[in-house]
Structure formats: C-alpha cells, structure tokens
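Q: need coordinates for the following:
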Amino acid sequence: MTVIQKNEPDVQSGHPASLHGEAVPVTRLYKRRWLIVFLFSSYSLCNSFQWIQYGIINNIFMRFYNVDTFTIDWMSMIYMLTYIPLIFPVTWLLDKRGLRVIALVATAMNCAGTWIKVTSARPDLFGVTMLGQLTVSVAQVFILGMPSRIASVWFGSGEVSTACSIGVFGNQLGIAIGFLVPPILVPNVEDMDELAHHIRVMFYITAGVATLLFILVVMVFQERPEIPPTQAQAAARLIPPESYSYTASIMRLLRNRPFILLIITYGLNVGCFYAVSTLLNRMIIEHYPGEEVNAGRIGLTIVIAGMVGSLICGIWLDKSKTYKQTTLAVYLMSFLGMLVYAFTLSLGHLWVVFITAGALGFFMTGYLPLGFEFAVELTYPESEGTSSGLLNCSAQVFGIIFTICQGKIMDALGTLAGNIFLCVFLLIGTIMTGFIKSDLRRQRANQLERTAAAAKRSDVLDYGTTTPFIQQHSDL
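A: Now for the predicted structure:
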C-alpha cells in the first residue's frame, strides 16, 4: 500500500497549504522503493560473490593456474586496490548524474567481467581471469557507496536505517554465497580437465545471473521518486545544482572531526573483516587439512550471522536513533568476538570454530550499515555517496594493509599471532569510537522541517477560520 504524507490542502486551490506565498513541501512514499532497493541488493550480491570466489578455494586455484598463494590473495585485494583511486571520480559522477547512471555502469561492467572470466577456465589463461576480476572490481566502486544514497532518496525518515541495512544485506549475502558455493561447484579433484570443467560451470552461472540483472536494471531502475519521501529530501531538491561544489563538499567533510574519527574507526573494523575473509581458507586448512568445504561453510556462518546483525541494528536505529551508543556497543563486541575466535581456532573442534566465527560475524559484519548511517547523520546535508565513498576508501586501504600484514605474520608466526594483530587494531578502533561526538544533523533537520511544517499548517488553518469572522464584523 502506498503511504502518503502530505499537508492539508488549501480549501480554494486544492494545493498544499501555504502561508504568505510559502509552500509547505509535500512528501510521499512509493511502493516502488522496495523494488529499487531489492534490485540494488541483487546486483550487489552478484558482484560481492566474485570478491571471495577465488580466495575461499585458494589452494585449488593455486594448483590450477600454477601460481603462489599471495597471487591468489590479490584476486580479492584487487577489489580494494581499484576502489582507492576510482572512488572520487565515481562519487563525483553519482552527484552529477544520479543513481540510474551509476547503476547502469555498475551492472554493465559486472556483466562484462563475468563473461571475460568464462573464457579464462584454462591453466594458461591466468592473465585473462585477472582481467575479468579487475573489471568486476571496478564495477564494485559503483556499488559500495549507493545503499545510504538509495535509502535517503527513496525512503522515509523512519525507515532509512532499515533500507540501508537491506542495501548492505545484498553485499553480505553475496559474500556468504561466495564462501559456500565455490567449494561445492569446484571440488579439489586431481584431473585438470575435470577441474577446468567445474570452474567453467561456476563462471557460466555467474555470467548468466549478471546478464539477467543488467537487463532488469535497464528496464526497471529509476533515478528518484517524483515526490520526495522526506522534508529533508524536499529541501535538498531546492538547492540549485550549480551551487554544489564536489571539491568544497570533500573539504567540508575533511574538516568534520567526528566524521574523520568515524572514517578511521570504520576502516579499522571493515579492514579486519576483509583480512579475515580473504585469509579464511588458509586459516582453516592449516588447522583442519582437507576441510575446504567446511572453510566455506564457516565463511557462510560469519556472513549470515552478520546479515542478521545488520537487519537487527538497522531496525533498532530506526526505533531508537541511538547511533553512537549502538555503534560503540557493536564495535566492542567485534573486538571481543575476534579475541575469542583467535584463541579457539586451534582447539581442534570445528563446531567450536563455527560458533565463535558466527559470533564474530554477527557483530563485525553487522557493523557495516551502522557506519554508513552514522556517517550520514554526522555529515548531513553533504552527499551520502561522498561520505560513504570516504568510509569505503578507508576500509579498502586498511583491508589491503591488514591482509598483507596478517598473511606475512601467519607465514612467520602462525594464525594466532595473525589474529592477535587484528585484535589490537579492533581495540584501538573501539576506544576511538568512544570519542566520536554524536552530532545527529539529519535527525535535527528532519525534526526542524516537521516542526516548521506543523506550524505553517496551524497558521493556515487559523487564518482560514478567523478571516470570515473579521469580514462579517468589520463594522465593529
């Protein structure tokens, strides 16, 4: 059912109420908003699946392409590397051309990359598969900054956090499928021709899904609703495009101290998640040889638990608006979860690893939409795409650093030392989060707009009822 939030109409004109010529903005929520966010989640899923599809069967691809483990690690880290230089031109394009153009480019590049990889299922074509992975990694740059923008442009003020969580949900589900499906589709068989067949099947399935999603985006994805969903969005539409400066926006964000702290803490947390995900196969195989499928299932457990955490946190934020308190609590639990995971990994019981990894994922992965929404609150009315882009850029930088460093530490000192390395930085991030000032600008703007709109409606109604009385008793 379509929800409409609008002001009392003027009795004579039928238009929104106005006072002294100043119109009170009309807002409306469209059912299509759910289709838009679910379509975005779907193509985000397809892209994030490919991020981890090599790393979770690291040992199989090493043997197939005859490359070392660090080279296969780069099949995941290339996602992080391409993001860093491209995020600024992409967020500029998002601000200038809007959501639909970004969605079309993202799905087109994702589709092209999957078909390049279809042709690479031969041991002598590692360069081709790297080209395909590079292409889909560029598509990811057009995806990661969109959840908070879609939530703000399409959803009401009481559901933006839930909508953002659904947007991030697709990315997390894709990672979960990336952990689960490749070990099943590509078993560790000795015959190279049979192995090539299994790899080709996986690539064909991915390409088929990516092609379908590209067609759906072309046909269905819409730039924005005709009528804005919130008073804040209505006010944002009144700002002339020529008055917006992308460079000035970046500079304002970099002078926002609470946001700078959030950039660092977000990067530390998500960078740790990237490192754990990329190196998960190596960790599990070291302590549980031959358990490639269970390594994928443990990765699935991490992300599924995180998806539940994301949705719970999103709903909680919409109800409570306690952005800093929730972010700090989840960050602290991420640190404790990582600590427990580090010390239980080598106990020799896979069921224990499933439980501790699930607890870690619930909080660490559940933190992702919290960071996005807290950033939008701290930086309003700046572009959601720009603030999200800076957060993700920090995450990619720390992700590359942590993945390389943890991998080297694991090679030299073992998995426990590598995981303790990550625990140290999660503790630092928890402490820094406590120092972030909770300046909820978007909430304040929406409240001010609602108060002003209520006052205008009241004035209009008072004006409409008192004028006839004055006219009738003008002889007094």
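Q: going forward, measure contacts between C-alpha atoms and count neighbours the same way
A: OK.
Q: just list what the helix or strand where Gln133 lies packs against, helices and strands only.
A: Of the helices and strands defined by DSSP states H and E, Gln133 is found in helix 126-141. Under the contact criterion of 3 or more C-alpha pairs under 8 Å, 6 or more residues apart in numbering; DSSP states H and E, helix 126-141 touches helix 32-52, helix 69-97, helix 99-118.
Q: ok, now with 7 Å
A: helix 69-97, helix 99-118 (3 or more C-alpha pairs under 7 Å, 6 or more residues apart in numbering; DSSP states H and E).
Q: now it: buried residues?
A: For helix 126-141, burial by neighbour count (16 or more other C-alpha atoms under 10 Å) applies to 126, 128-130, 132-141.
Q: can you add distance to Arg444 and give those residues back as CSV?
A: Putting the buried residues of helix 126-141 into CSV (distance: C-alpha to C-alpha, whole Å) gives the following:
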residue, distance to Arg444
Phe126, 53
Val128, 51
Thr129, 49
Met130, 47
Gly132, 45
Gln133, 43
Leu134, 42
Thr135, 41
Val136, 39
Ser137, 37
Val138, 36
Ala139, 35
Gln140, 32
Val141, 31
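Q: and which of those is nearest Gln443?
A: Closest approach to Gln443 among the buried residues of helix 126-141 (C-alpha to C-alpha): Val141, at 28.2 Å.
Q: one more, for comparison:
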Amino acid sequence: MRLMYTECAACVLLLLLVVVYFPAKPPSPPSLTASMERTNYLHGIKGLFKHKRFLVILVAYSVPTGVFGGLGAALDMVLDGVGVSQYQAGWIGFYATVGGCAAALLMSRIADQFLRHMKMMLLFLFVSGTAACLWLVLLRMSYIPVNLWSLYLSNILMGVFIYASIPLFFELGCEASYPIAEGVTVGVLTIANNVTGVIFLSVMQIPKIGVVWMPWATLGSAAVGIPLLLLFKENYTRTDIDTQRIIVPEPDPYRATSINTNTKVG
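A: Next up, the predicted model:
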C-alpha cells in the first residue's frame, strides 16, 4: 500500500511539472509534416477504422501487447504451478518490464538510423518473441526441465521482444494513417491495447477455467502478429515529405498548410 501511495505522489508531481513547465508547442515545428494541416479528431477516428492498412497494425499491435500485459498481471498464479512463489514471480515480471523498456528505447534509436525498415525489425521481434513464448509454455507444462533461471530468462526475453515493438508500431501506425494526426492514431492504438488486456483478464471470471490457458494464449497472440506483418504493405509518405523525397512548399511555422500527396485515408 505504501508503494502505491508513493507512485501516486510521483505521478501527481510529474503532472504538476507538465502543467507548470511544458508549453503548448515548441518554438518551431519538429518536422515539416508537423506544421501541416491534419484531419480533425472525429473524422480522424472514423477514417482509422476504414483504413485497412492501419487495421492490420491495430490488430498486430494490440493483441500481443495486451495479452502479454495481462499475463504479467497474473504471472504469480501462472507460475505457481511450477513452484514459483509470488515474491519470485514479482521479480520475474519486474525484470521483464525493465528489459522491455530498455529494449524499446534501443529499438527506437535503431529505427531512427534505419528508416523504412520497421516492418523487417518488427518481424524479427515477433519471431523471436514467439520463440520465447514457446519456451515459457514448454517450461510451464513441464515438457522440458524447469528451473528458476529458465523462467527468468524466458519471461525477460518475452518482455524484451514484445515491448520493444511498441514504439515501432506507433511509428508505423502513424505512417500508415497519415495525414490523420498522430495523437489520434496513437490514442486508438493505446485504447485497443488496454481493451485487449481487459478481455484477456476477464476470461478468468469463467468458473474453474484455471490459468494453464494463459501461456498458450500469449504464444498464440505473438504468433498472430507474424502473418499480419507479412501481409502489411509499408508506405512512408510522412517520412518522404519530411526528408524531401516528396517536395512541398516550405510552410510558415505552425501555419496550417494543405498539401496534396495523392494519399487517401482508407
């Protein structure tokens, strides 16, 4: 309980700092496309759900990350069947989350250096993440010898590969849905992730369902992302404008400027 109060106080402090310090916008636009007119929020949300390429990203992102997040919330119950205490399960989940955060920062930097290769990076992460999920399933079902270090490593690798995909999905989703505003796109992706996690955890309300199904569901959710990514067609219109592969008139900072990039929403 004391930890929760401490976290709450930290969140309130950060909120106050944001309100007091951060301006509504920077002195100049961070990119060329940031200064251009975008679809408004209501039309943007409607457009996203008519956008087939974005819907592929939506499912490929929200299902694996939402399910893995739900697994972390119930990890102590899942690993109880192989003799892991709640205390040990807590540390396993902690290191998986920390490893995932570090990997996400690293992948963000790598993606900056290798533009237009995010699909390939995501495929690598998901193939590797699926392998890590399979390892956990084999351990949990006692198909292979179980030891604490194997459980630690399998869960940490799951966190590393699945969570490292999040910034790439956000970026690829924004590229796919351009010119819809990034805030709308990322907001819808985040909501879908949370809804998936709620549905996953709600299944536990079914009487006598147990927890053995959870590692299997996590494995299936990670594997689902692979064919979806293979079917996804990359398009970097926003990046092409920002890097001047598509030439547009230079706008005044934050002055709404309409452009025609022959890009359709949907």
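Q: TM between them?
A: The TM-score (TM-score structural alignment, normalised by the length of the second structure) is 0.83; 246 aligned residues with a C-alpha RMSD of 2.5 Å.
Q: hmm, back to that, just flag the most distant two among the buried residues of helix 126-141 of the first structure.
A: Most distant of these, by C-alpha to C-alpha, are Phe126 and Val141, 23.1 Å apart.
Q: the residue nearest the centre of the second structure and Met118 of the second structure, how far apart?
A: With distances taken as C-alpha atoms, centre = their mean, Ile166 lies nearest the centre of the second structure, 2.8 Å away. As for Ile166 of the second structure, its distance to Met118 of the second structure is 11 Å (criterion: C-alpha to C-alpha, to the nearest Å).
Q: now do Asp240 of the second structure
A: For Asp240 of the second structure, the distance to Met118 of the second structure equals 15 Å [C-alpha to C-alpha].
Q: more neighbours: which of the two?
A: With neighbours defined as other C-alpha atoms under 10 Å, Asp240 of the second structure and Met118 compare such that Met118 has more, 21 against 15.
Q: isn't that one right next to Leu168, touching?
A: Yes. With contacts counted by C-alpha atoms under 7 Å, Met118 of the second structure reaches Leu168, the gap being 6.4 Å.
Q: just give me the match in the first structure for the residue nearest to the centre of the second structure.
A: Residue mapping for Ile166 of the second structure onto the first structure gives Leu368, with TM-score structural alignment as the criterion.
Q: residues of the helix or strand hosting Phe126 of the second structure that come out buried?
A: Assigned by DSSP H and E, Phe126 of the second structure belongs to helix 118-140. Residues 118-119, 121-123, 125-140 are the ones in helix 118-140 of the second structure that count as buried (16+ other C-alpha under 10 Å).
Q: same question, stretch 148-156 of the second structure
A: Residues of stretch 148-156 of the second structure classed as buried: 151-156 (neighbour count, 16+ other C-alpha under 10 Å).
Q: just tell me what Phe68 of the second structure corresponds to in the first structure.
A: In the first structure, the residue equivalent to Phe68 of the second structure is Phe273, according to TM-score structural alignment.
Q: give the contact list for its match.
A: Counting by C-alpha atoms under 7 Å, 6 or more residues apart in numbering, Phe273 of the first structure touches Met364.
Q: mean deviation, whatever helix or strand it lives in versus the second structure?
A: Using DSSP H and E, Phe273 of the first structure sits in helix 257-287. Here the mean offset of helix 257-287 of the first structure against the second structure after fitting is 1.4 Å, by mean C-alpha distance after the TM-score superposition for the first structure.
Q: just say helix, strand or coil for Gly159 of the second structure.
A: Judged by DSSP: H, G, I helix; E, B strand; the rest coil, the three-state class of Gly159 of the second structure is helix.
Q: Pro145 of the second structure: how many residues sit nearby?
A: 10.
Q: equivalent analysis for Gly210 of the second structure, please.
A: Gly210 of the second structure is flanked by 13 other residues according to other C-alpha under 10 Å.
Q: what does Tyr178 of the second structure give?
A: Neighbours of Tyr178 of the second structure using other C-alpha under 10 Å come to 25.
Q: Gly99 of the second structure -> the first structure?
A: Mapped onto the first structure by TM-score structural alignment, Gly99 of the second structure lines up with Ala305.
Q: again with Leu139 of the second structure
A: Aligned by TM-score structural alignment, Leu139 of the second structure pairs with Thr344 of the first structure.
Q: and if you look at Pro23 of the second structure?
A: Residue correspondence to the first structure (TM-score structural alignment): Pro23 of the second structure is matched to Gln222.
Q: next one: the residue nearest to its match when sequence neighbours are not counted from Gly299 of the first structure, what distance?
A: Nearest residue to Gln222 of the first structure, sequence neighbours excluded (C-alpha to C-alpha, 6 or more residues apart in numbering): Arg100, at 6.0 Å. Per C-alpha to C-alpha, Arg100 of the first structure is found 32 Å from Gly299 of the first structure.
Q: looking at these two, which is more packed in?
A: Neighbours were counted for Arg100 of the first structure and for Gly299 using other C-alpha under 10 Å; Gly299 has more, 28 against 17.
Q: my guess is the more buried one contacts Phe179, does it?
A: Yes. If you go by C-alpha under 7 Å, Gly299 of the first structure and Phe179 touch, sitting 5.3 Å apart.
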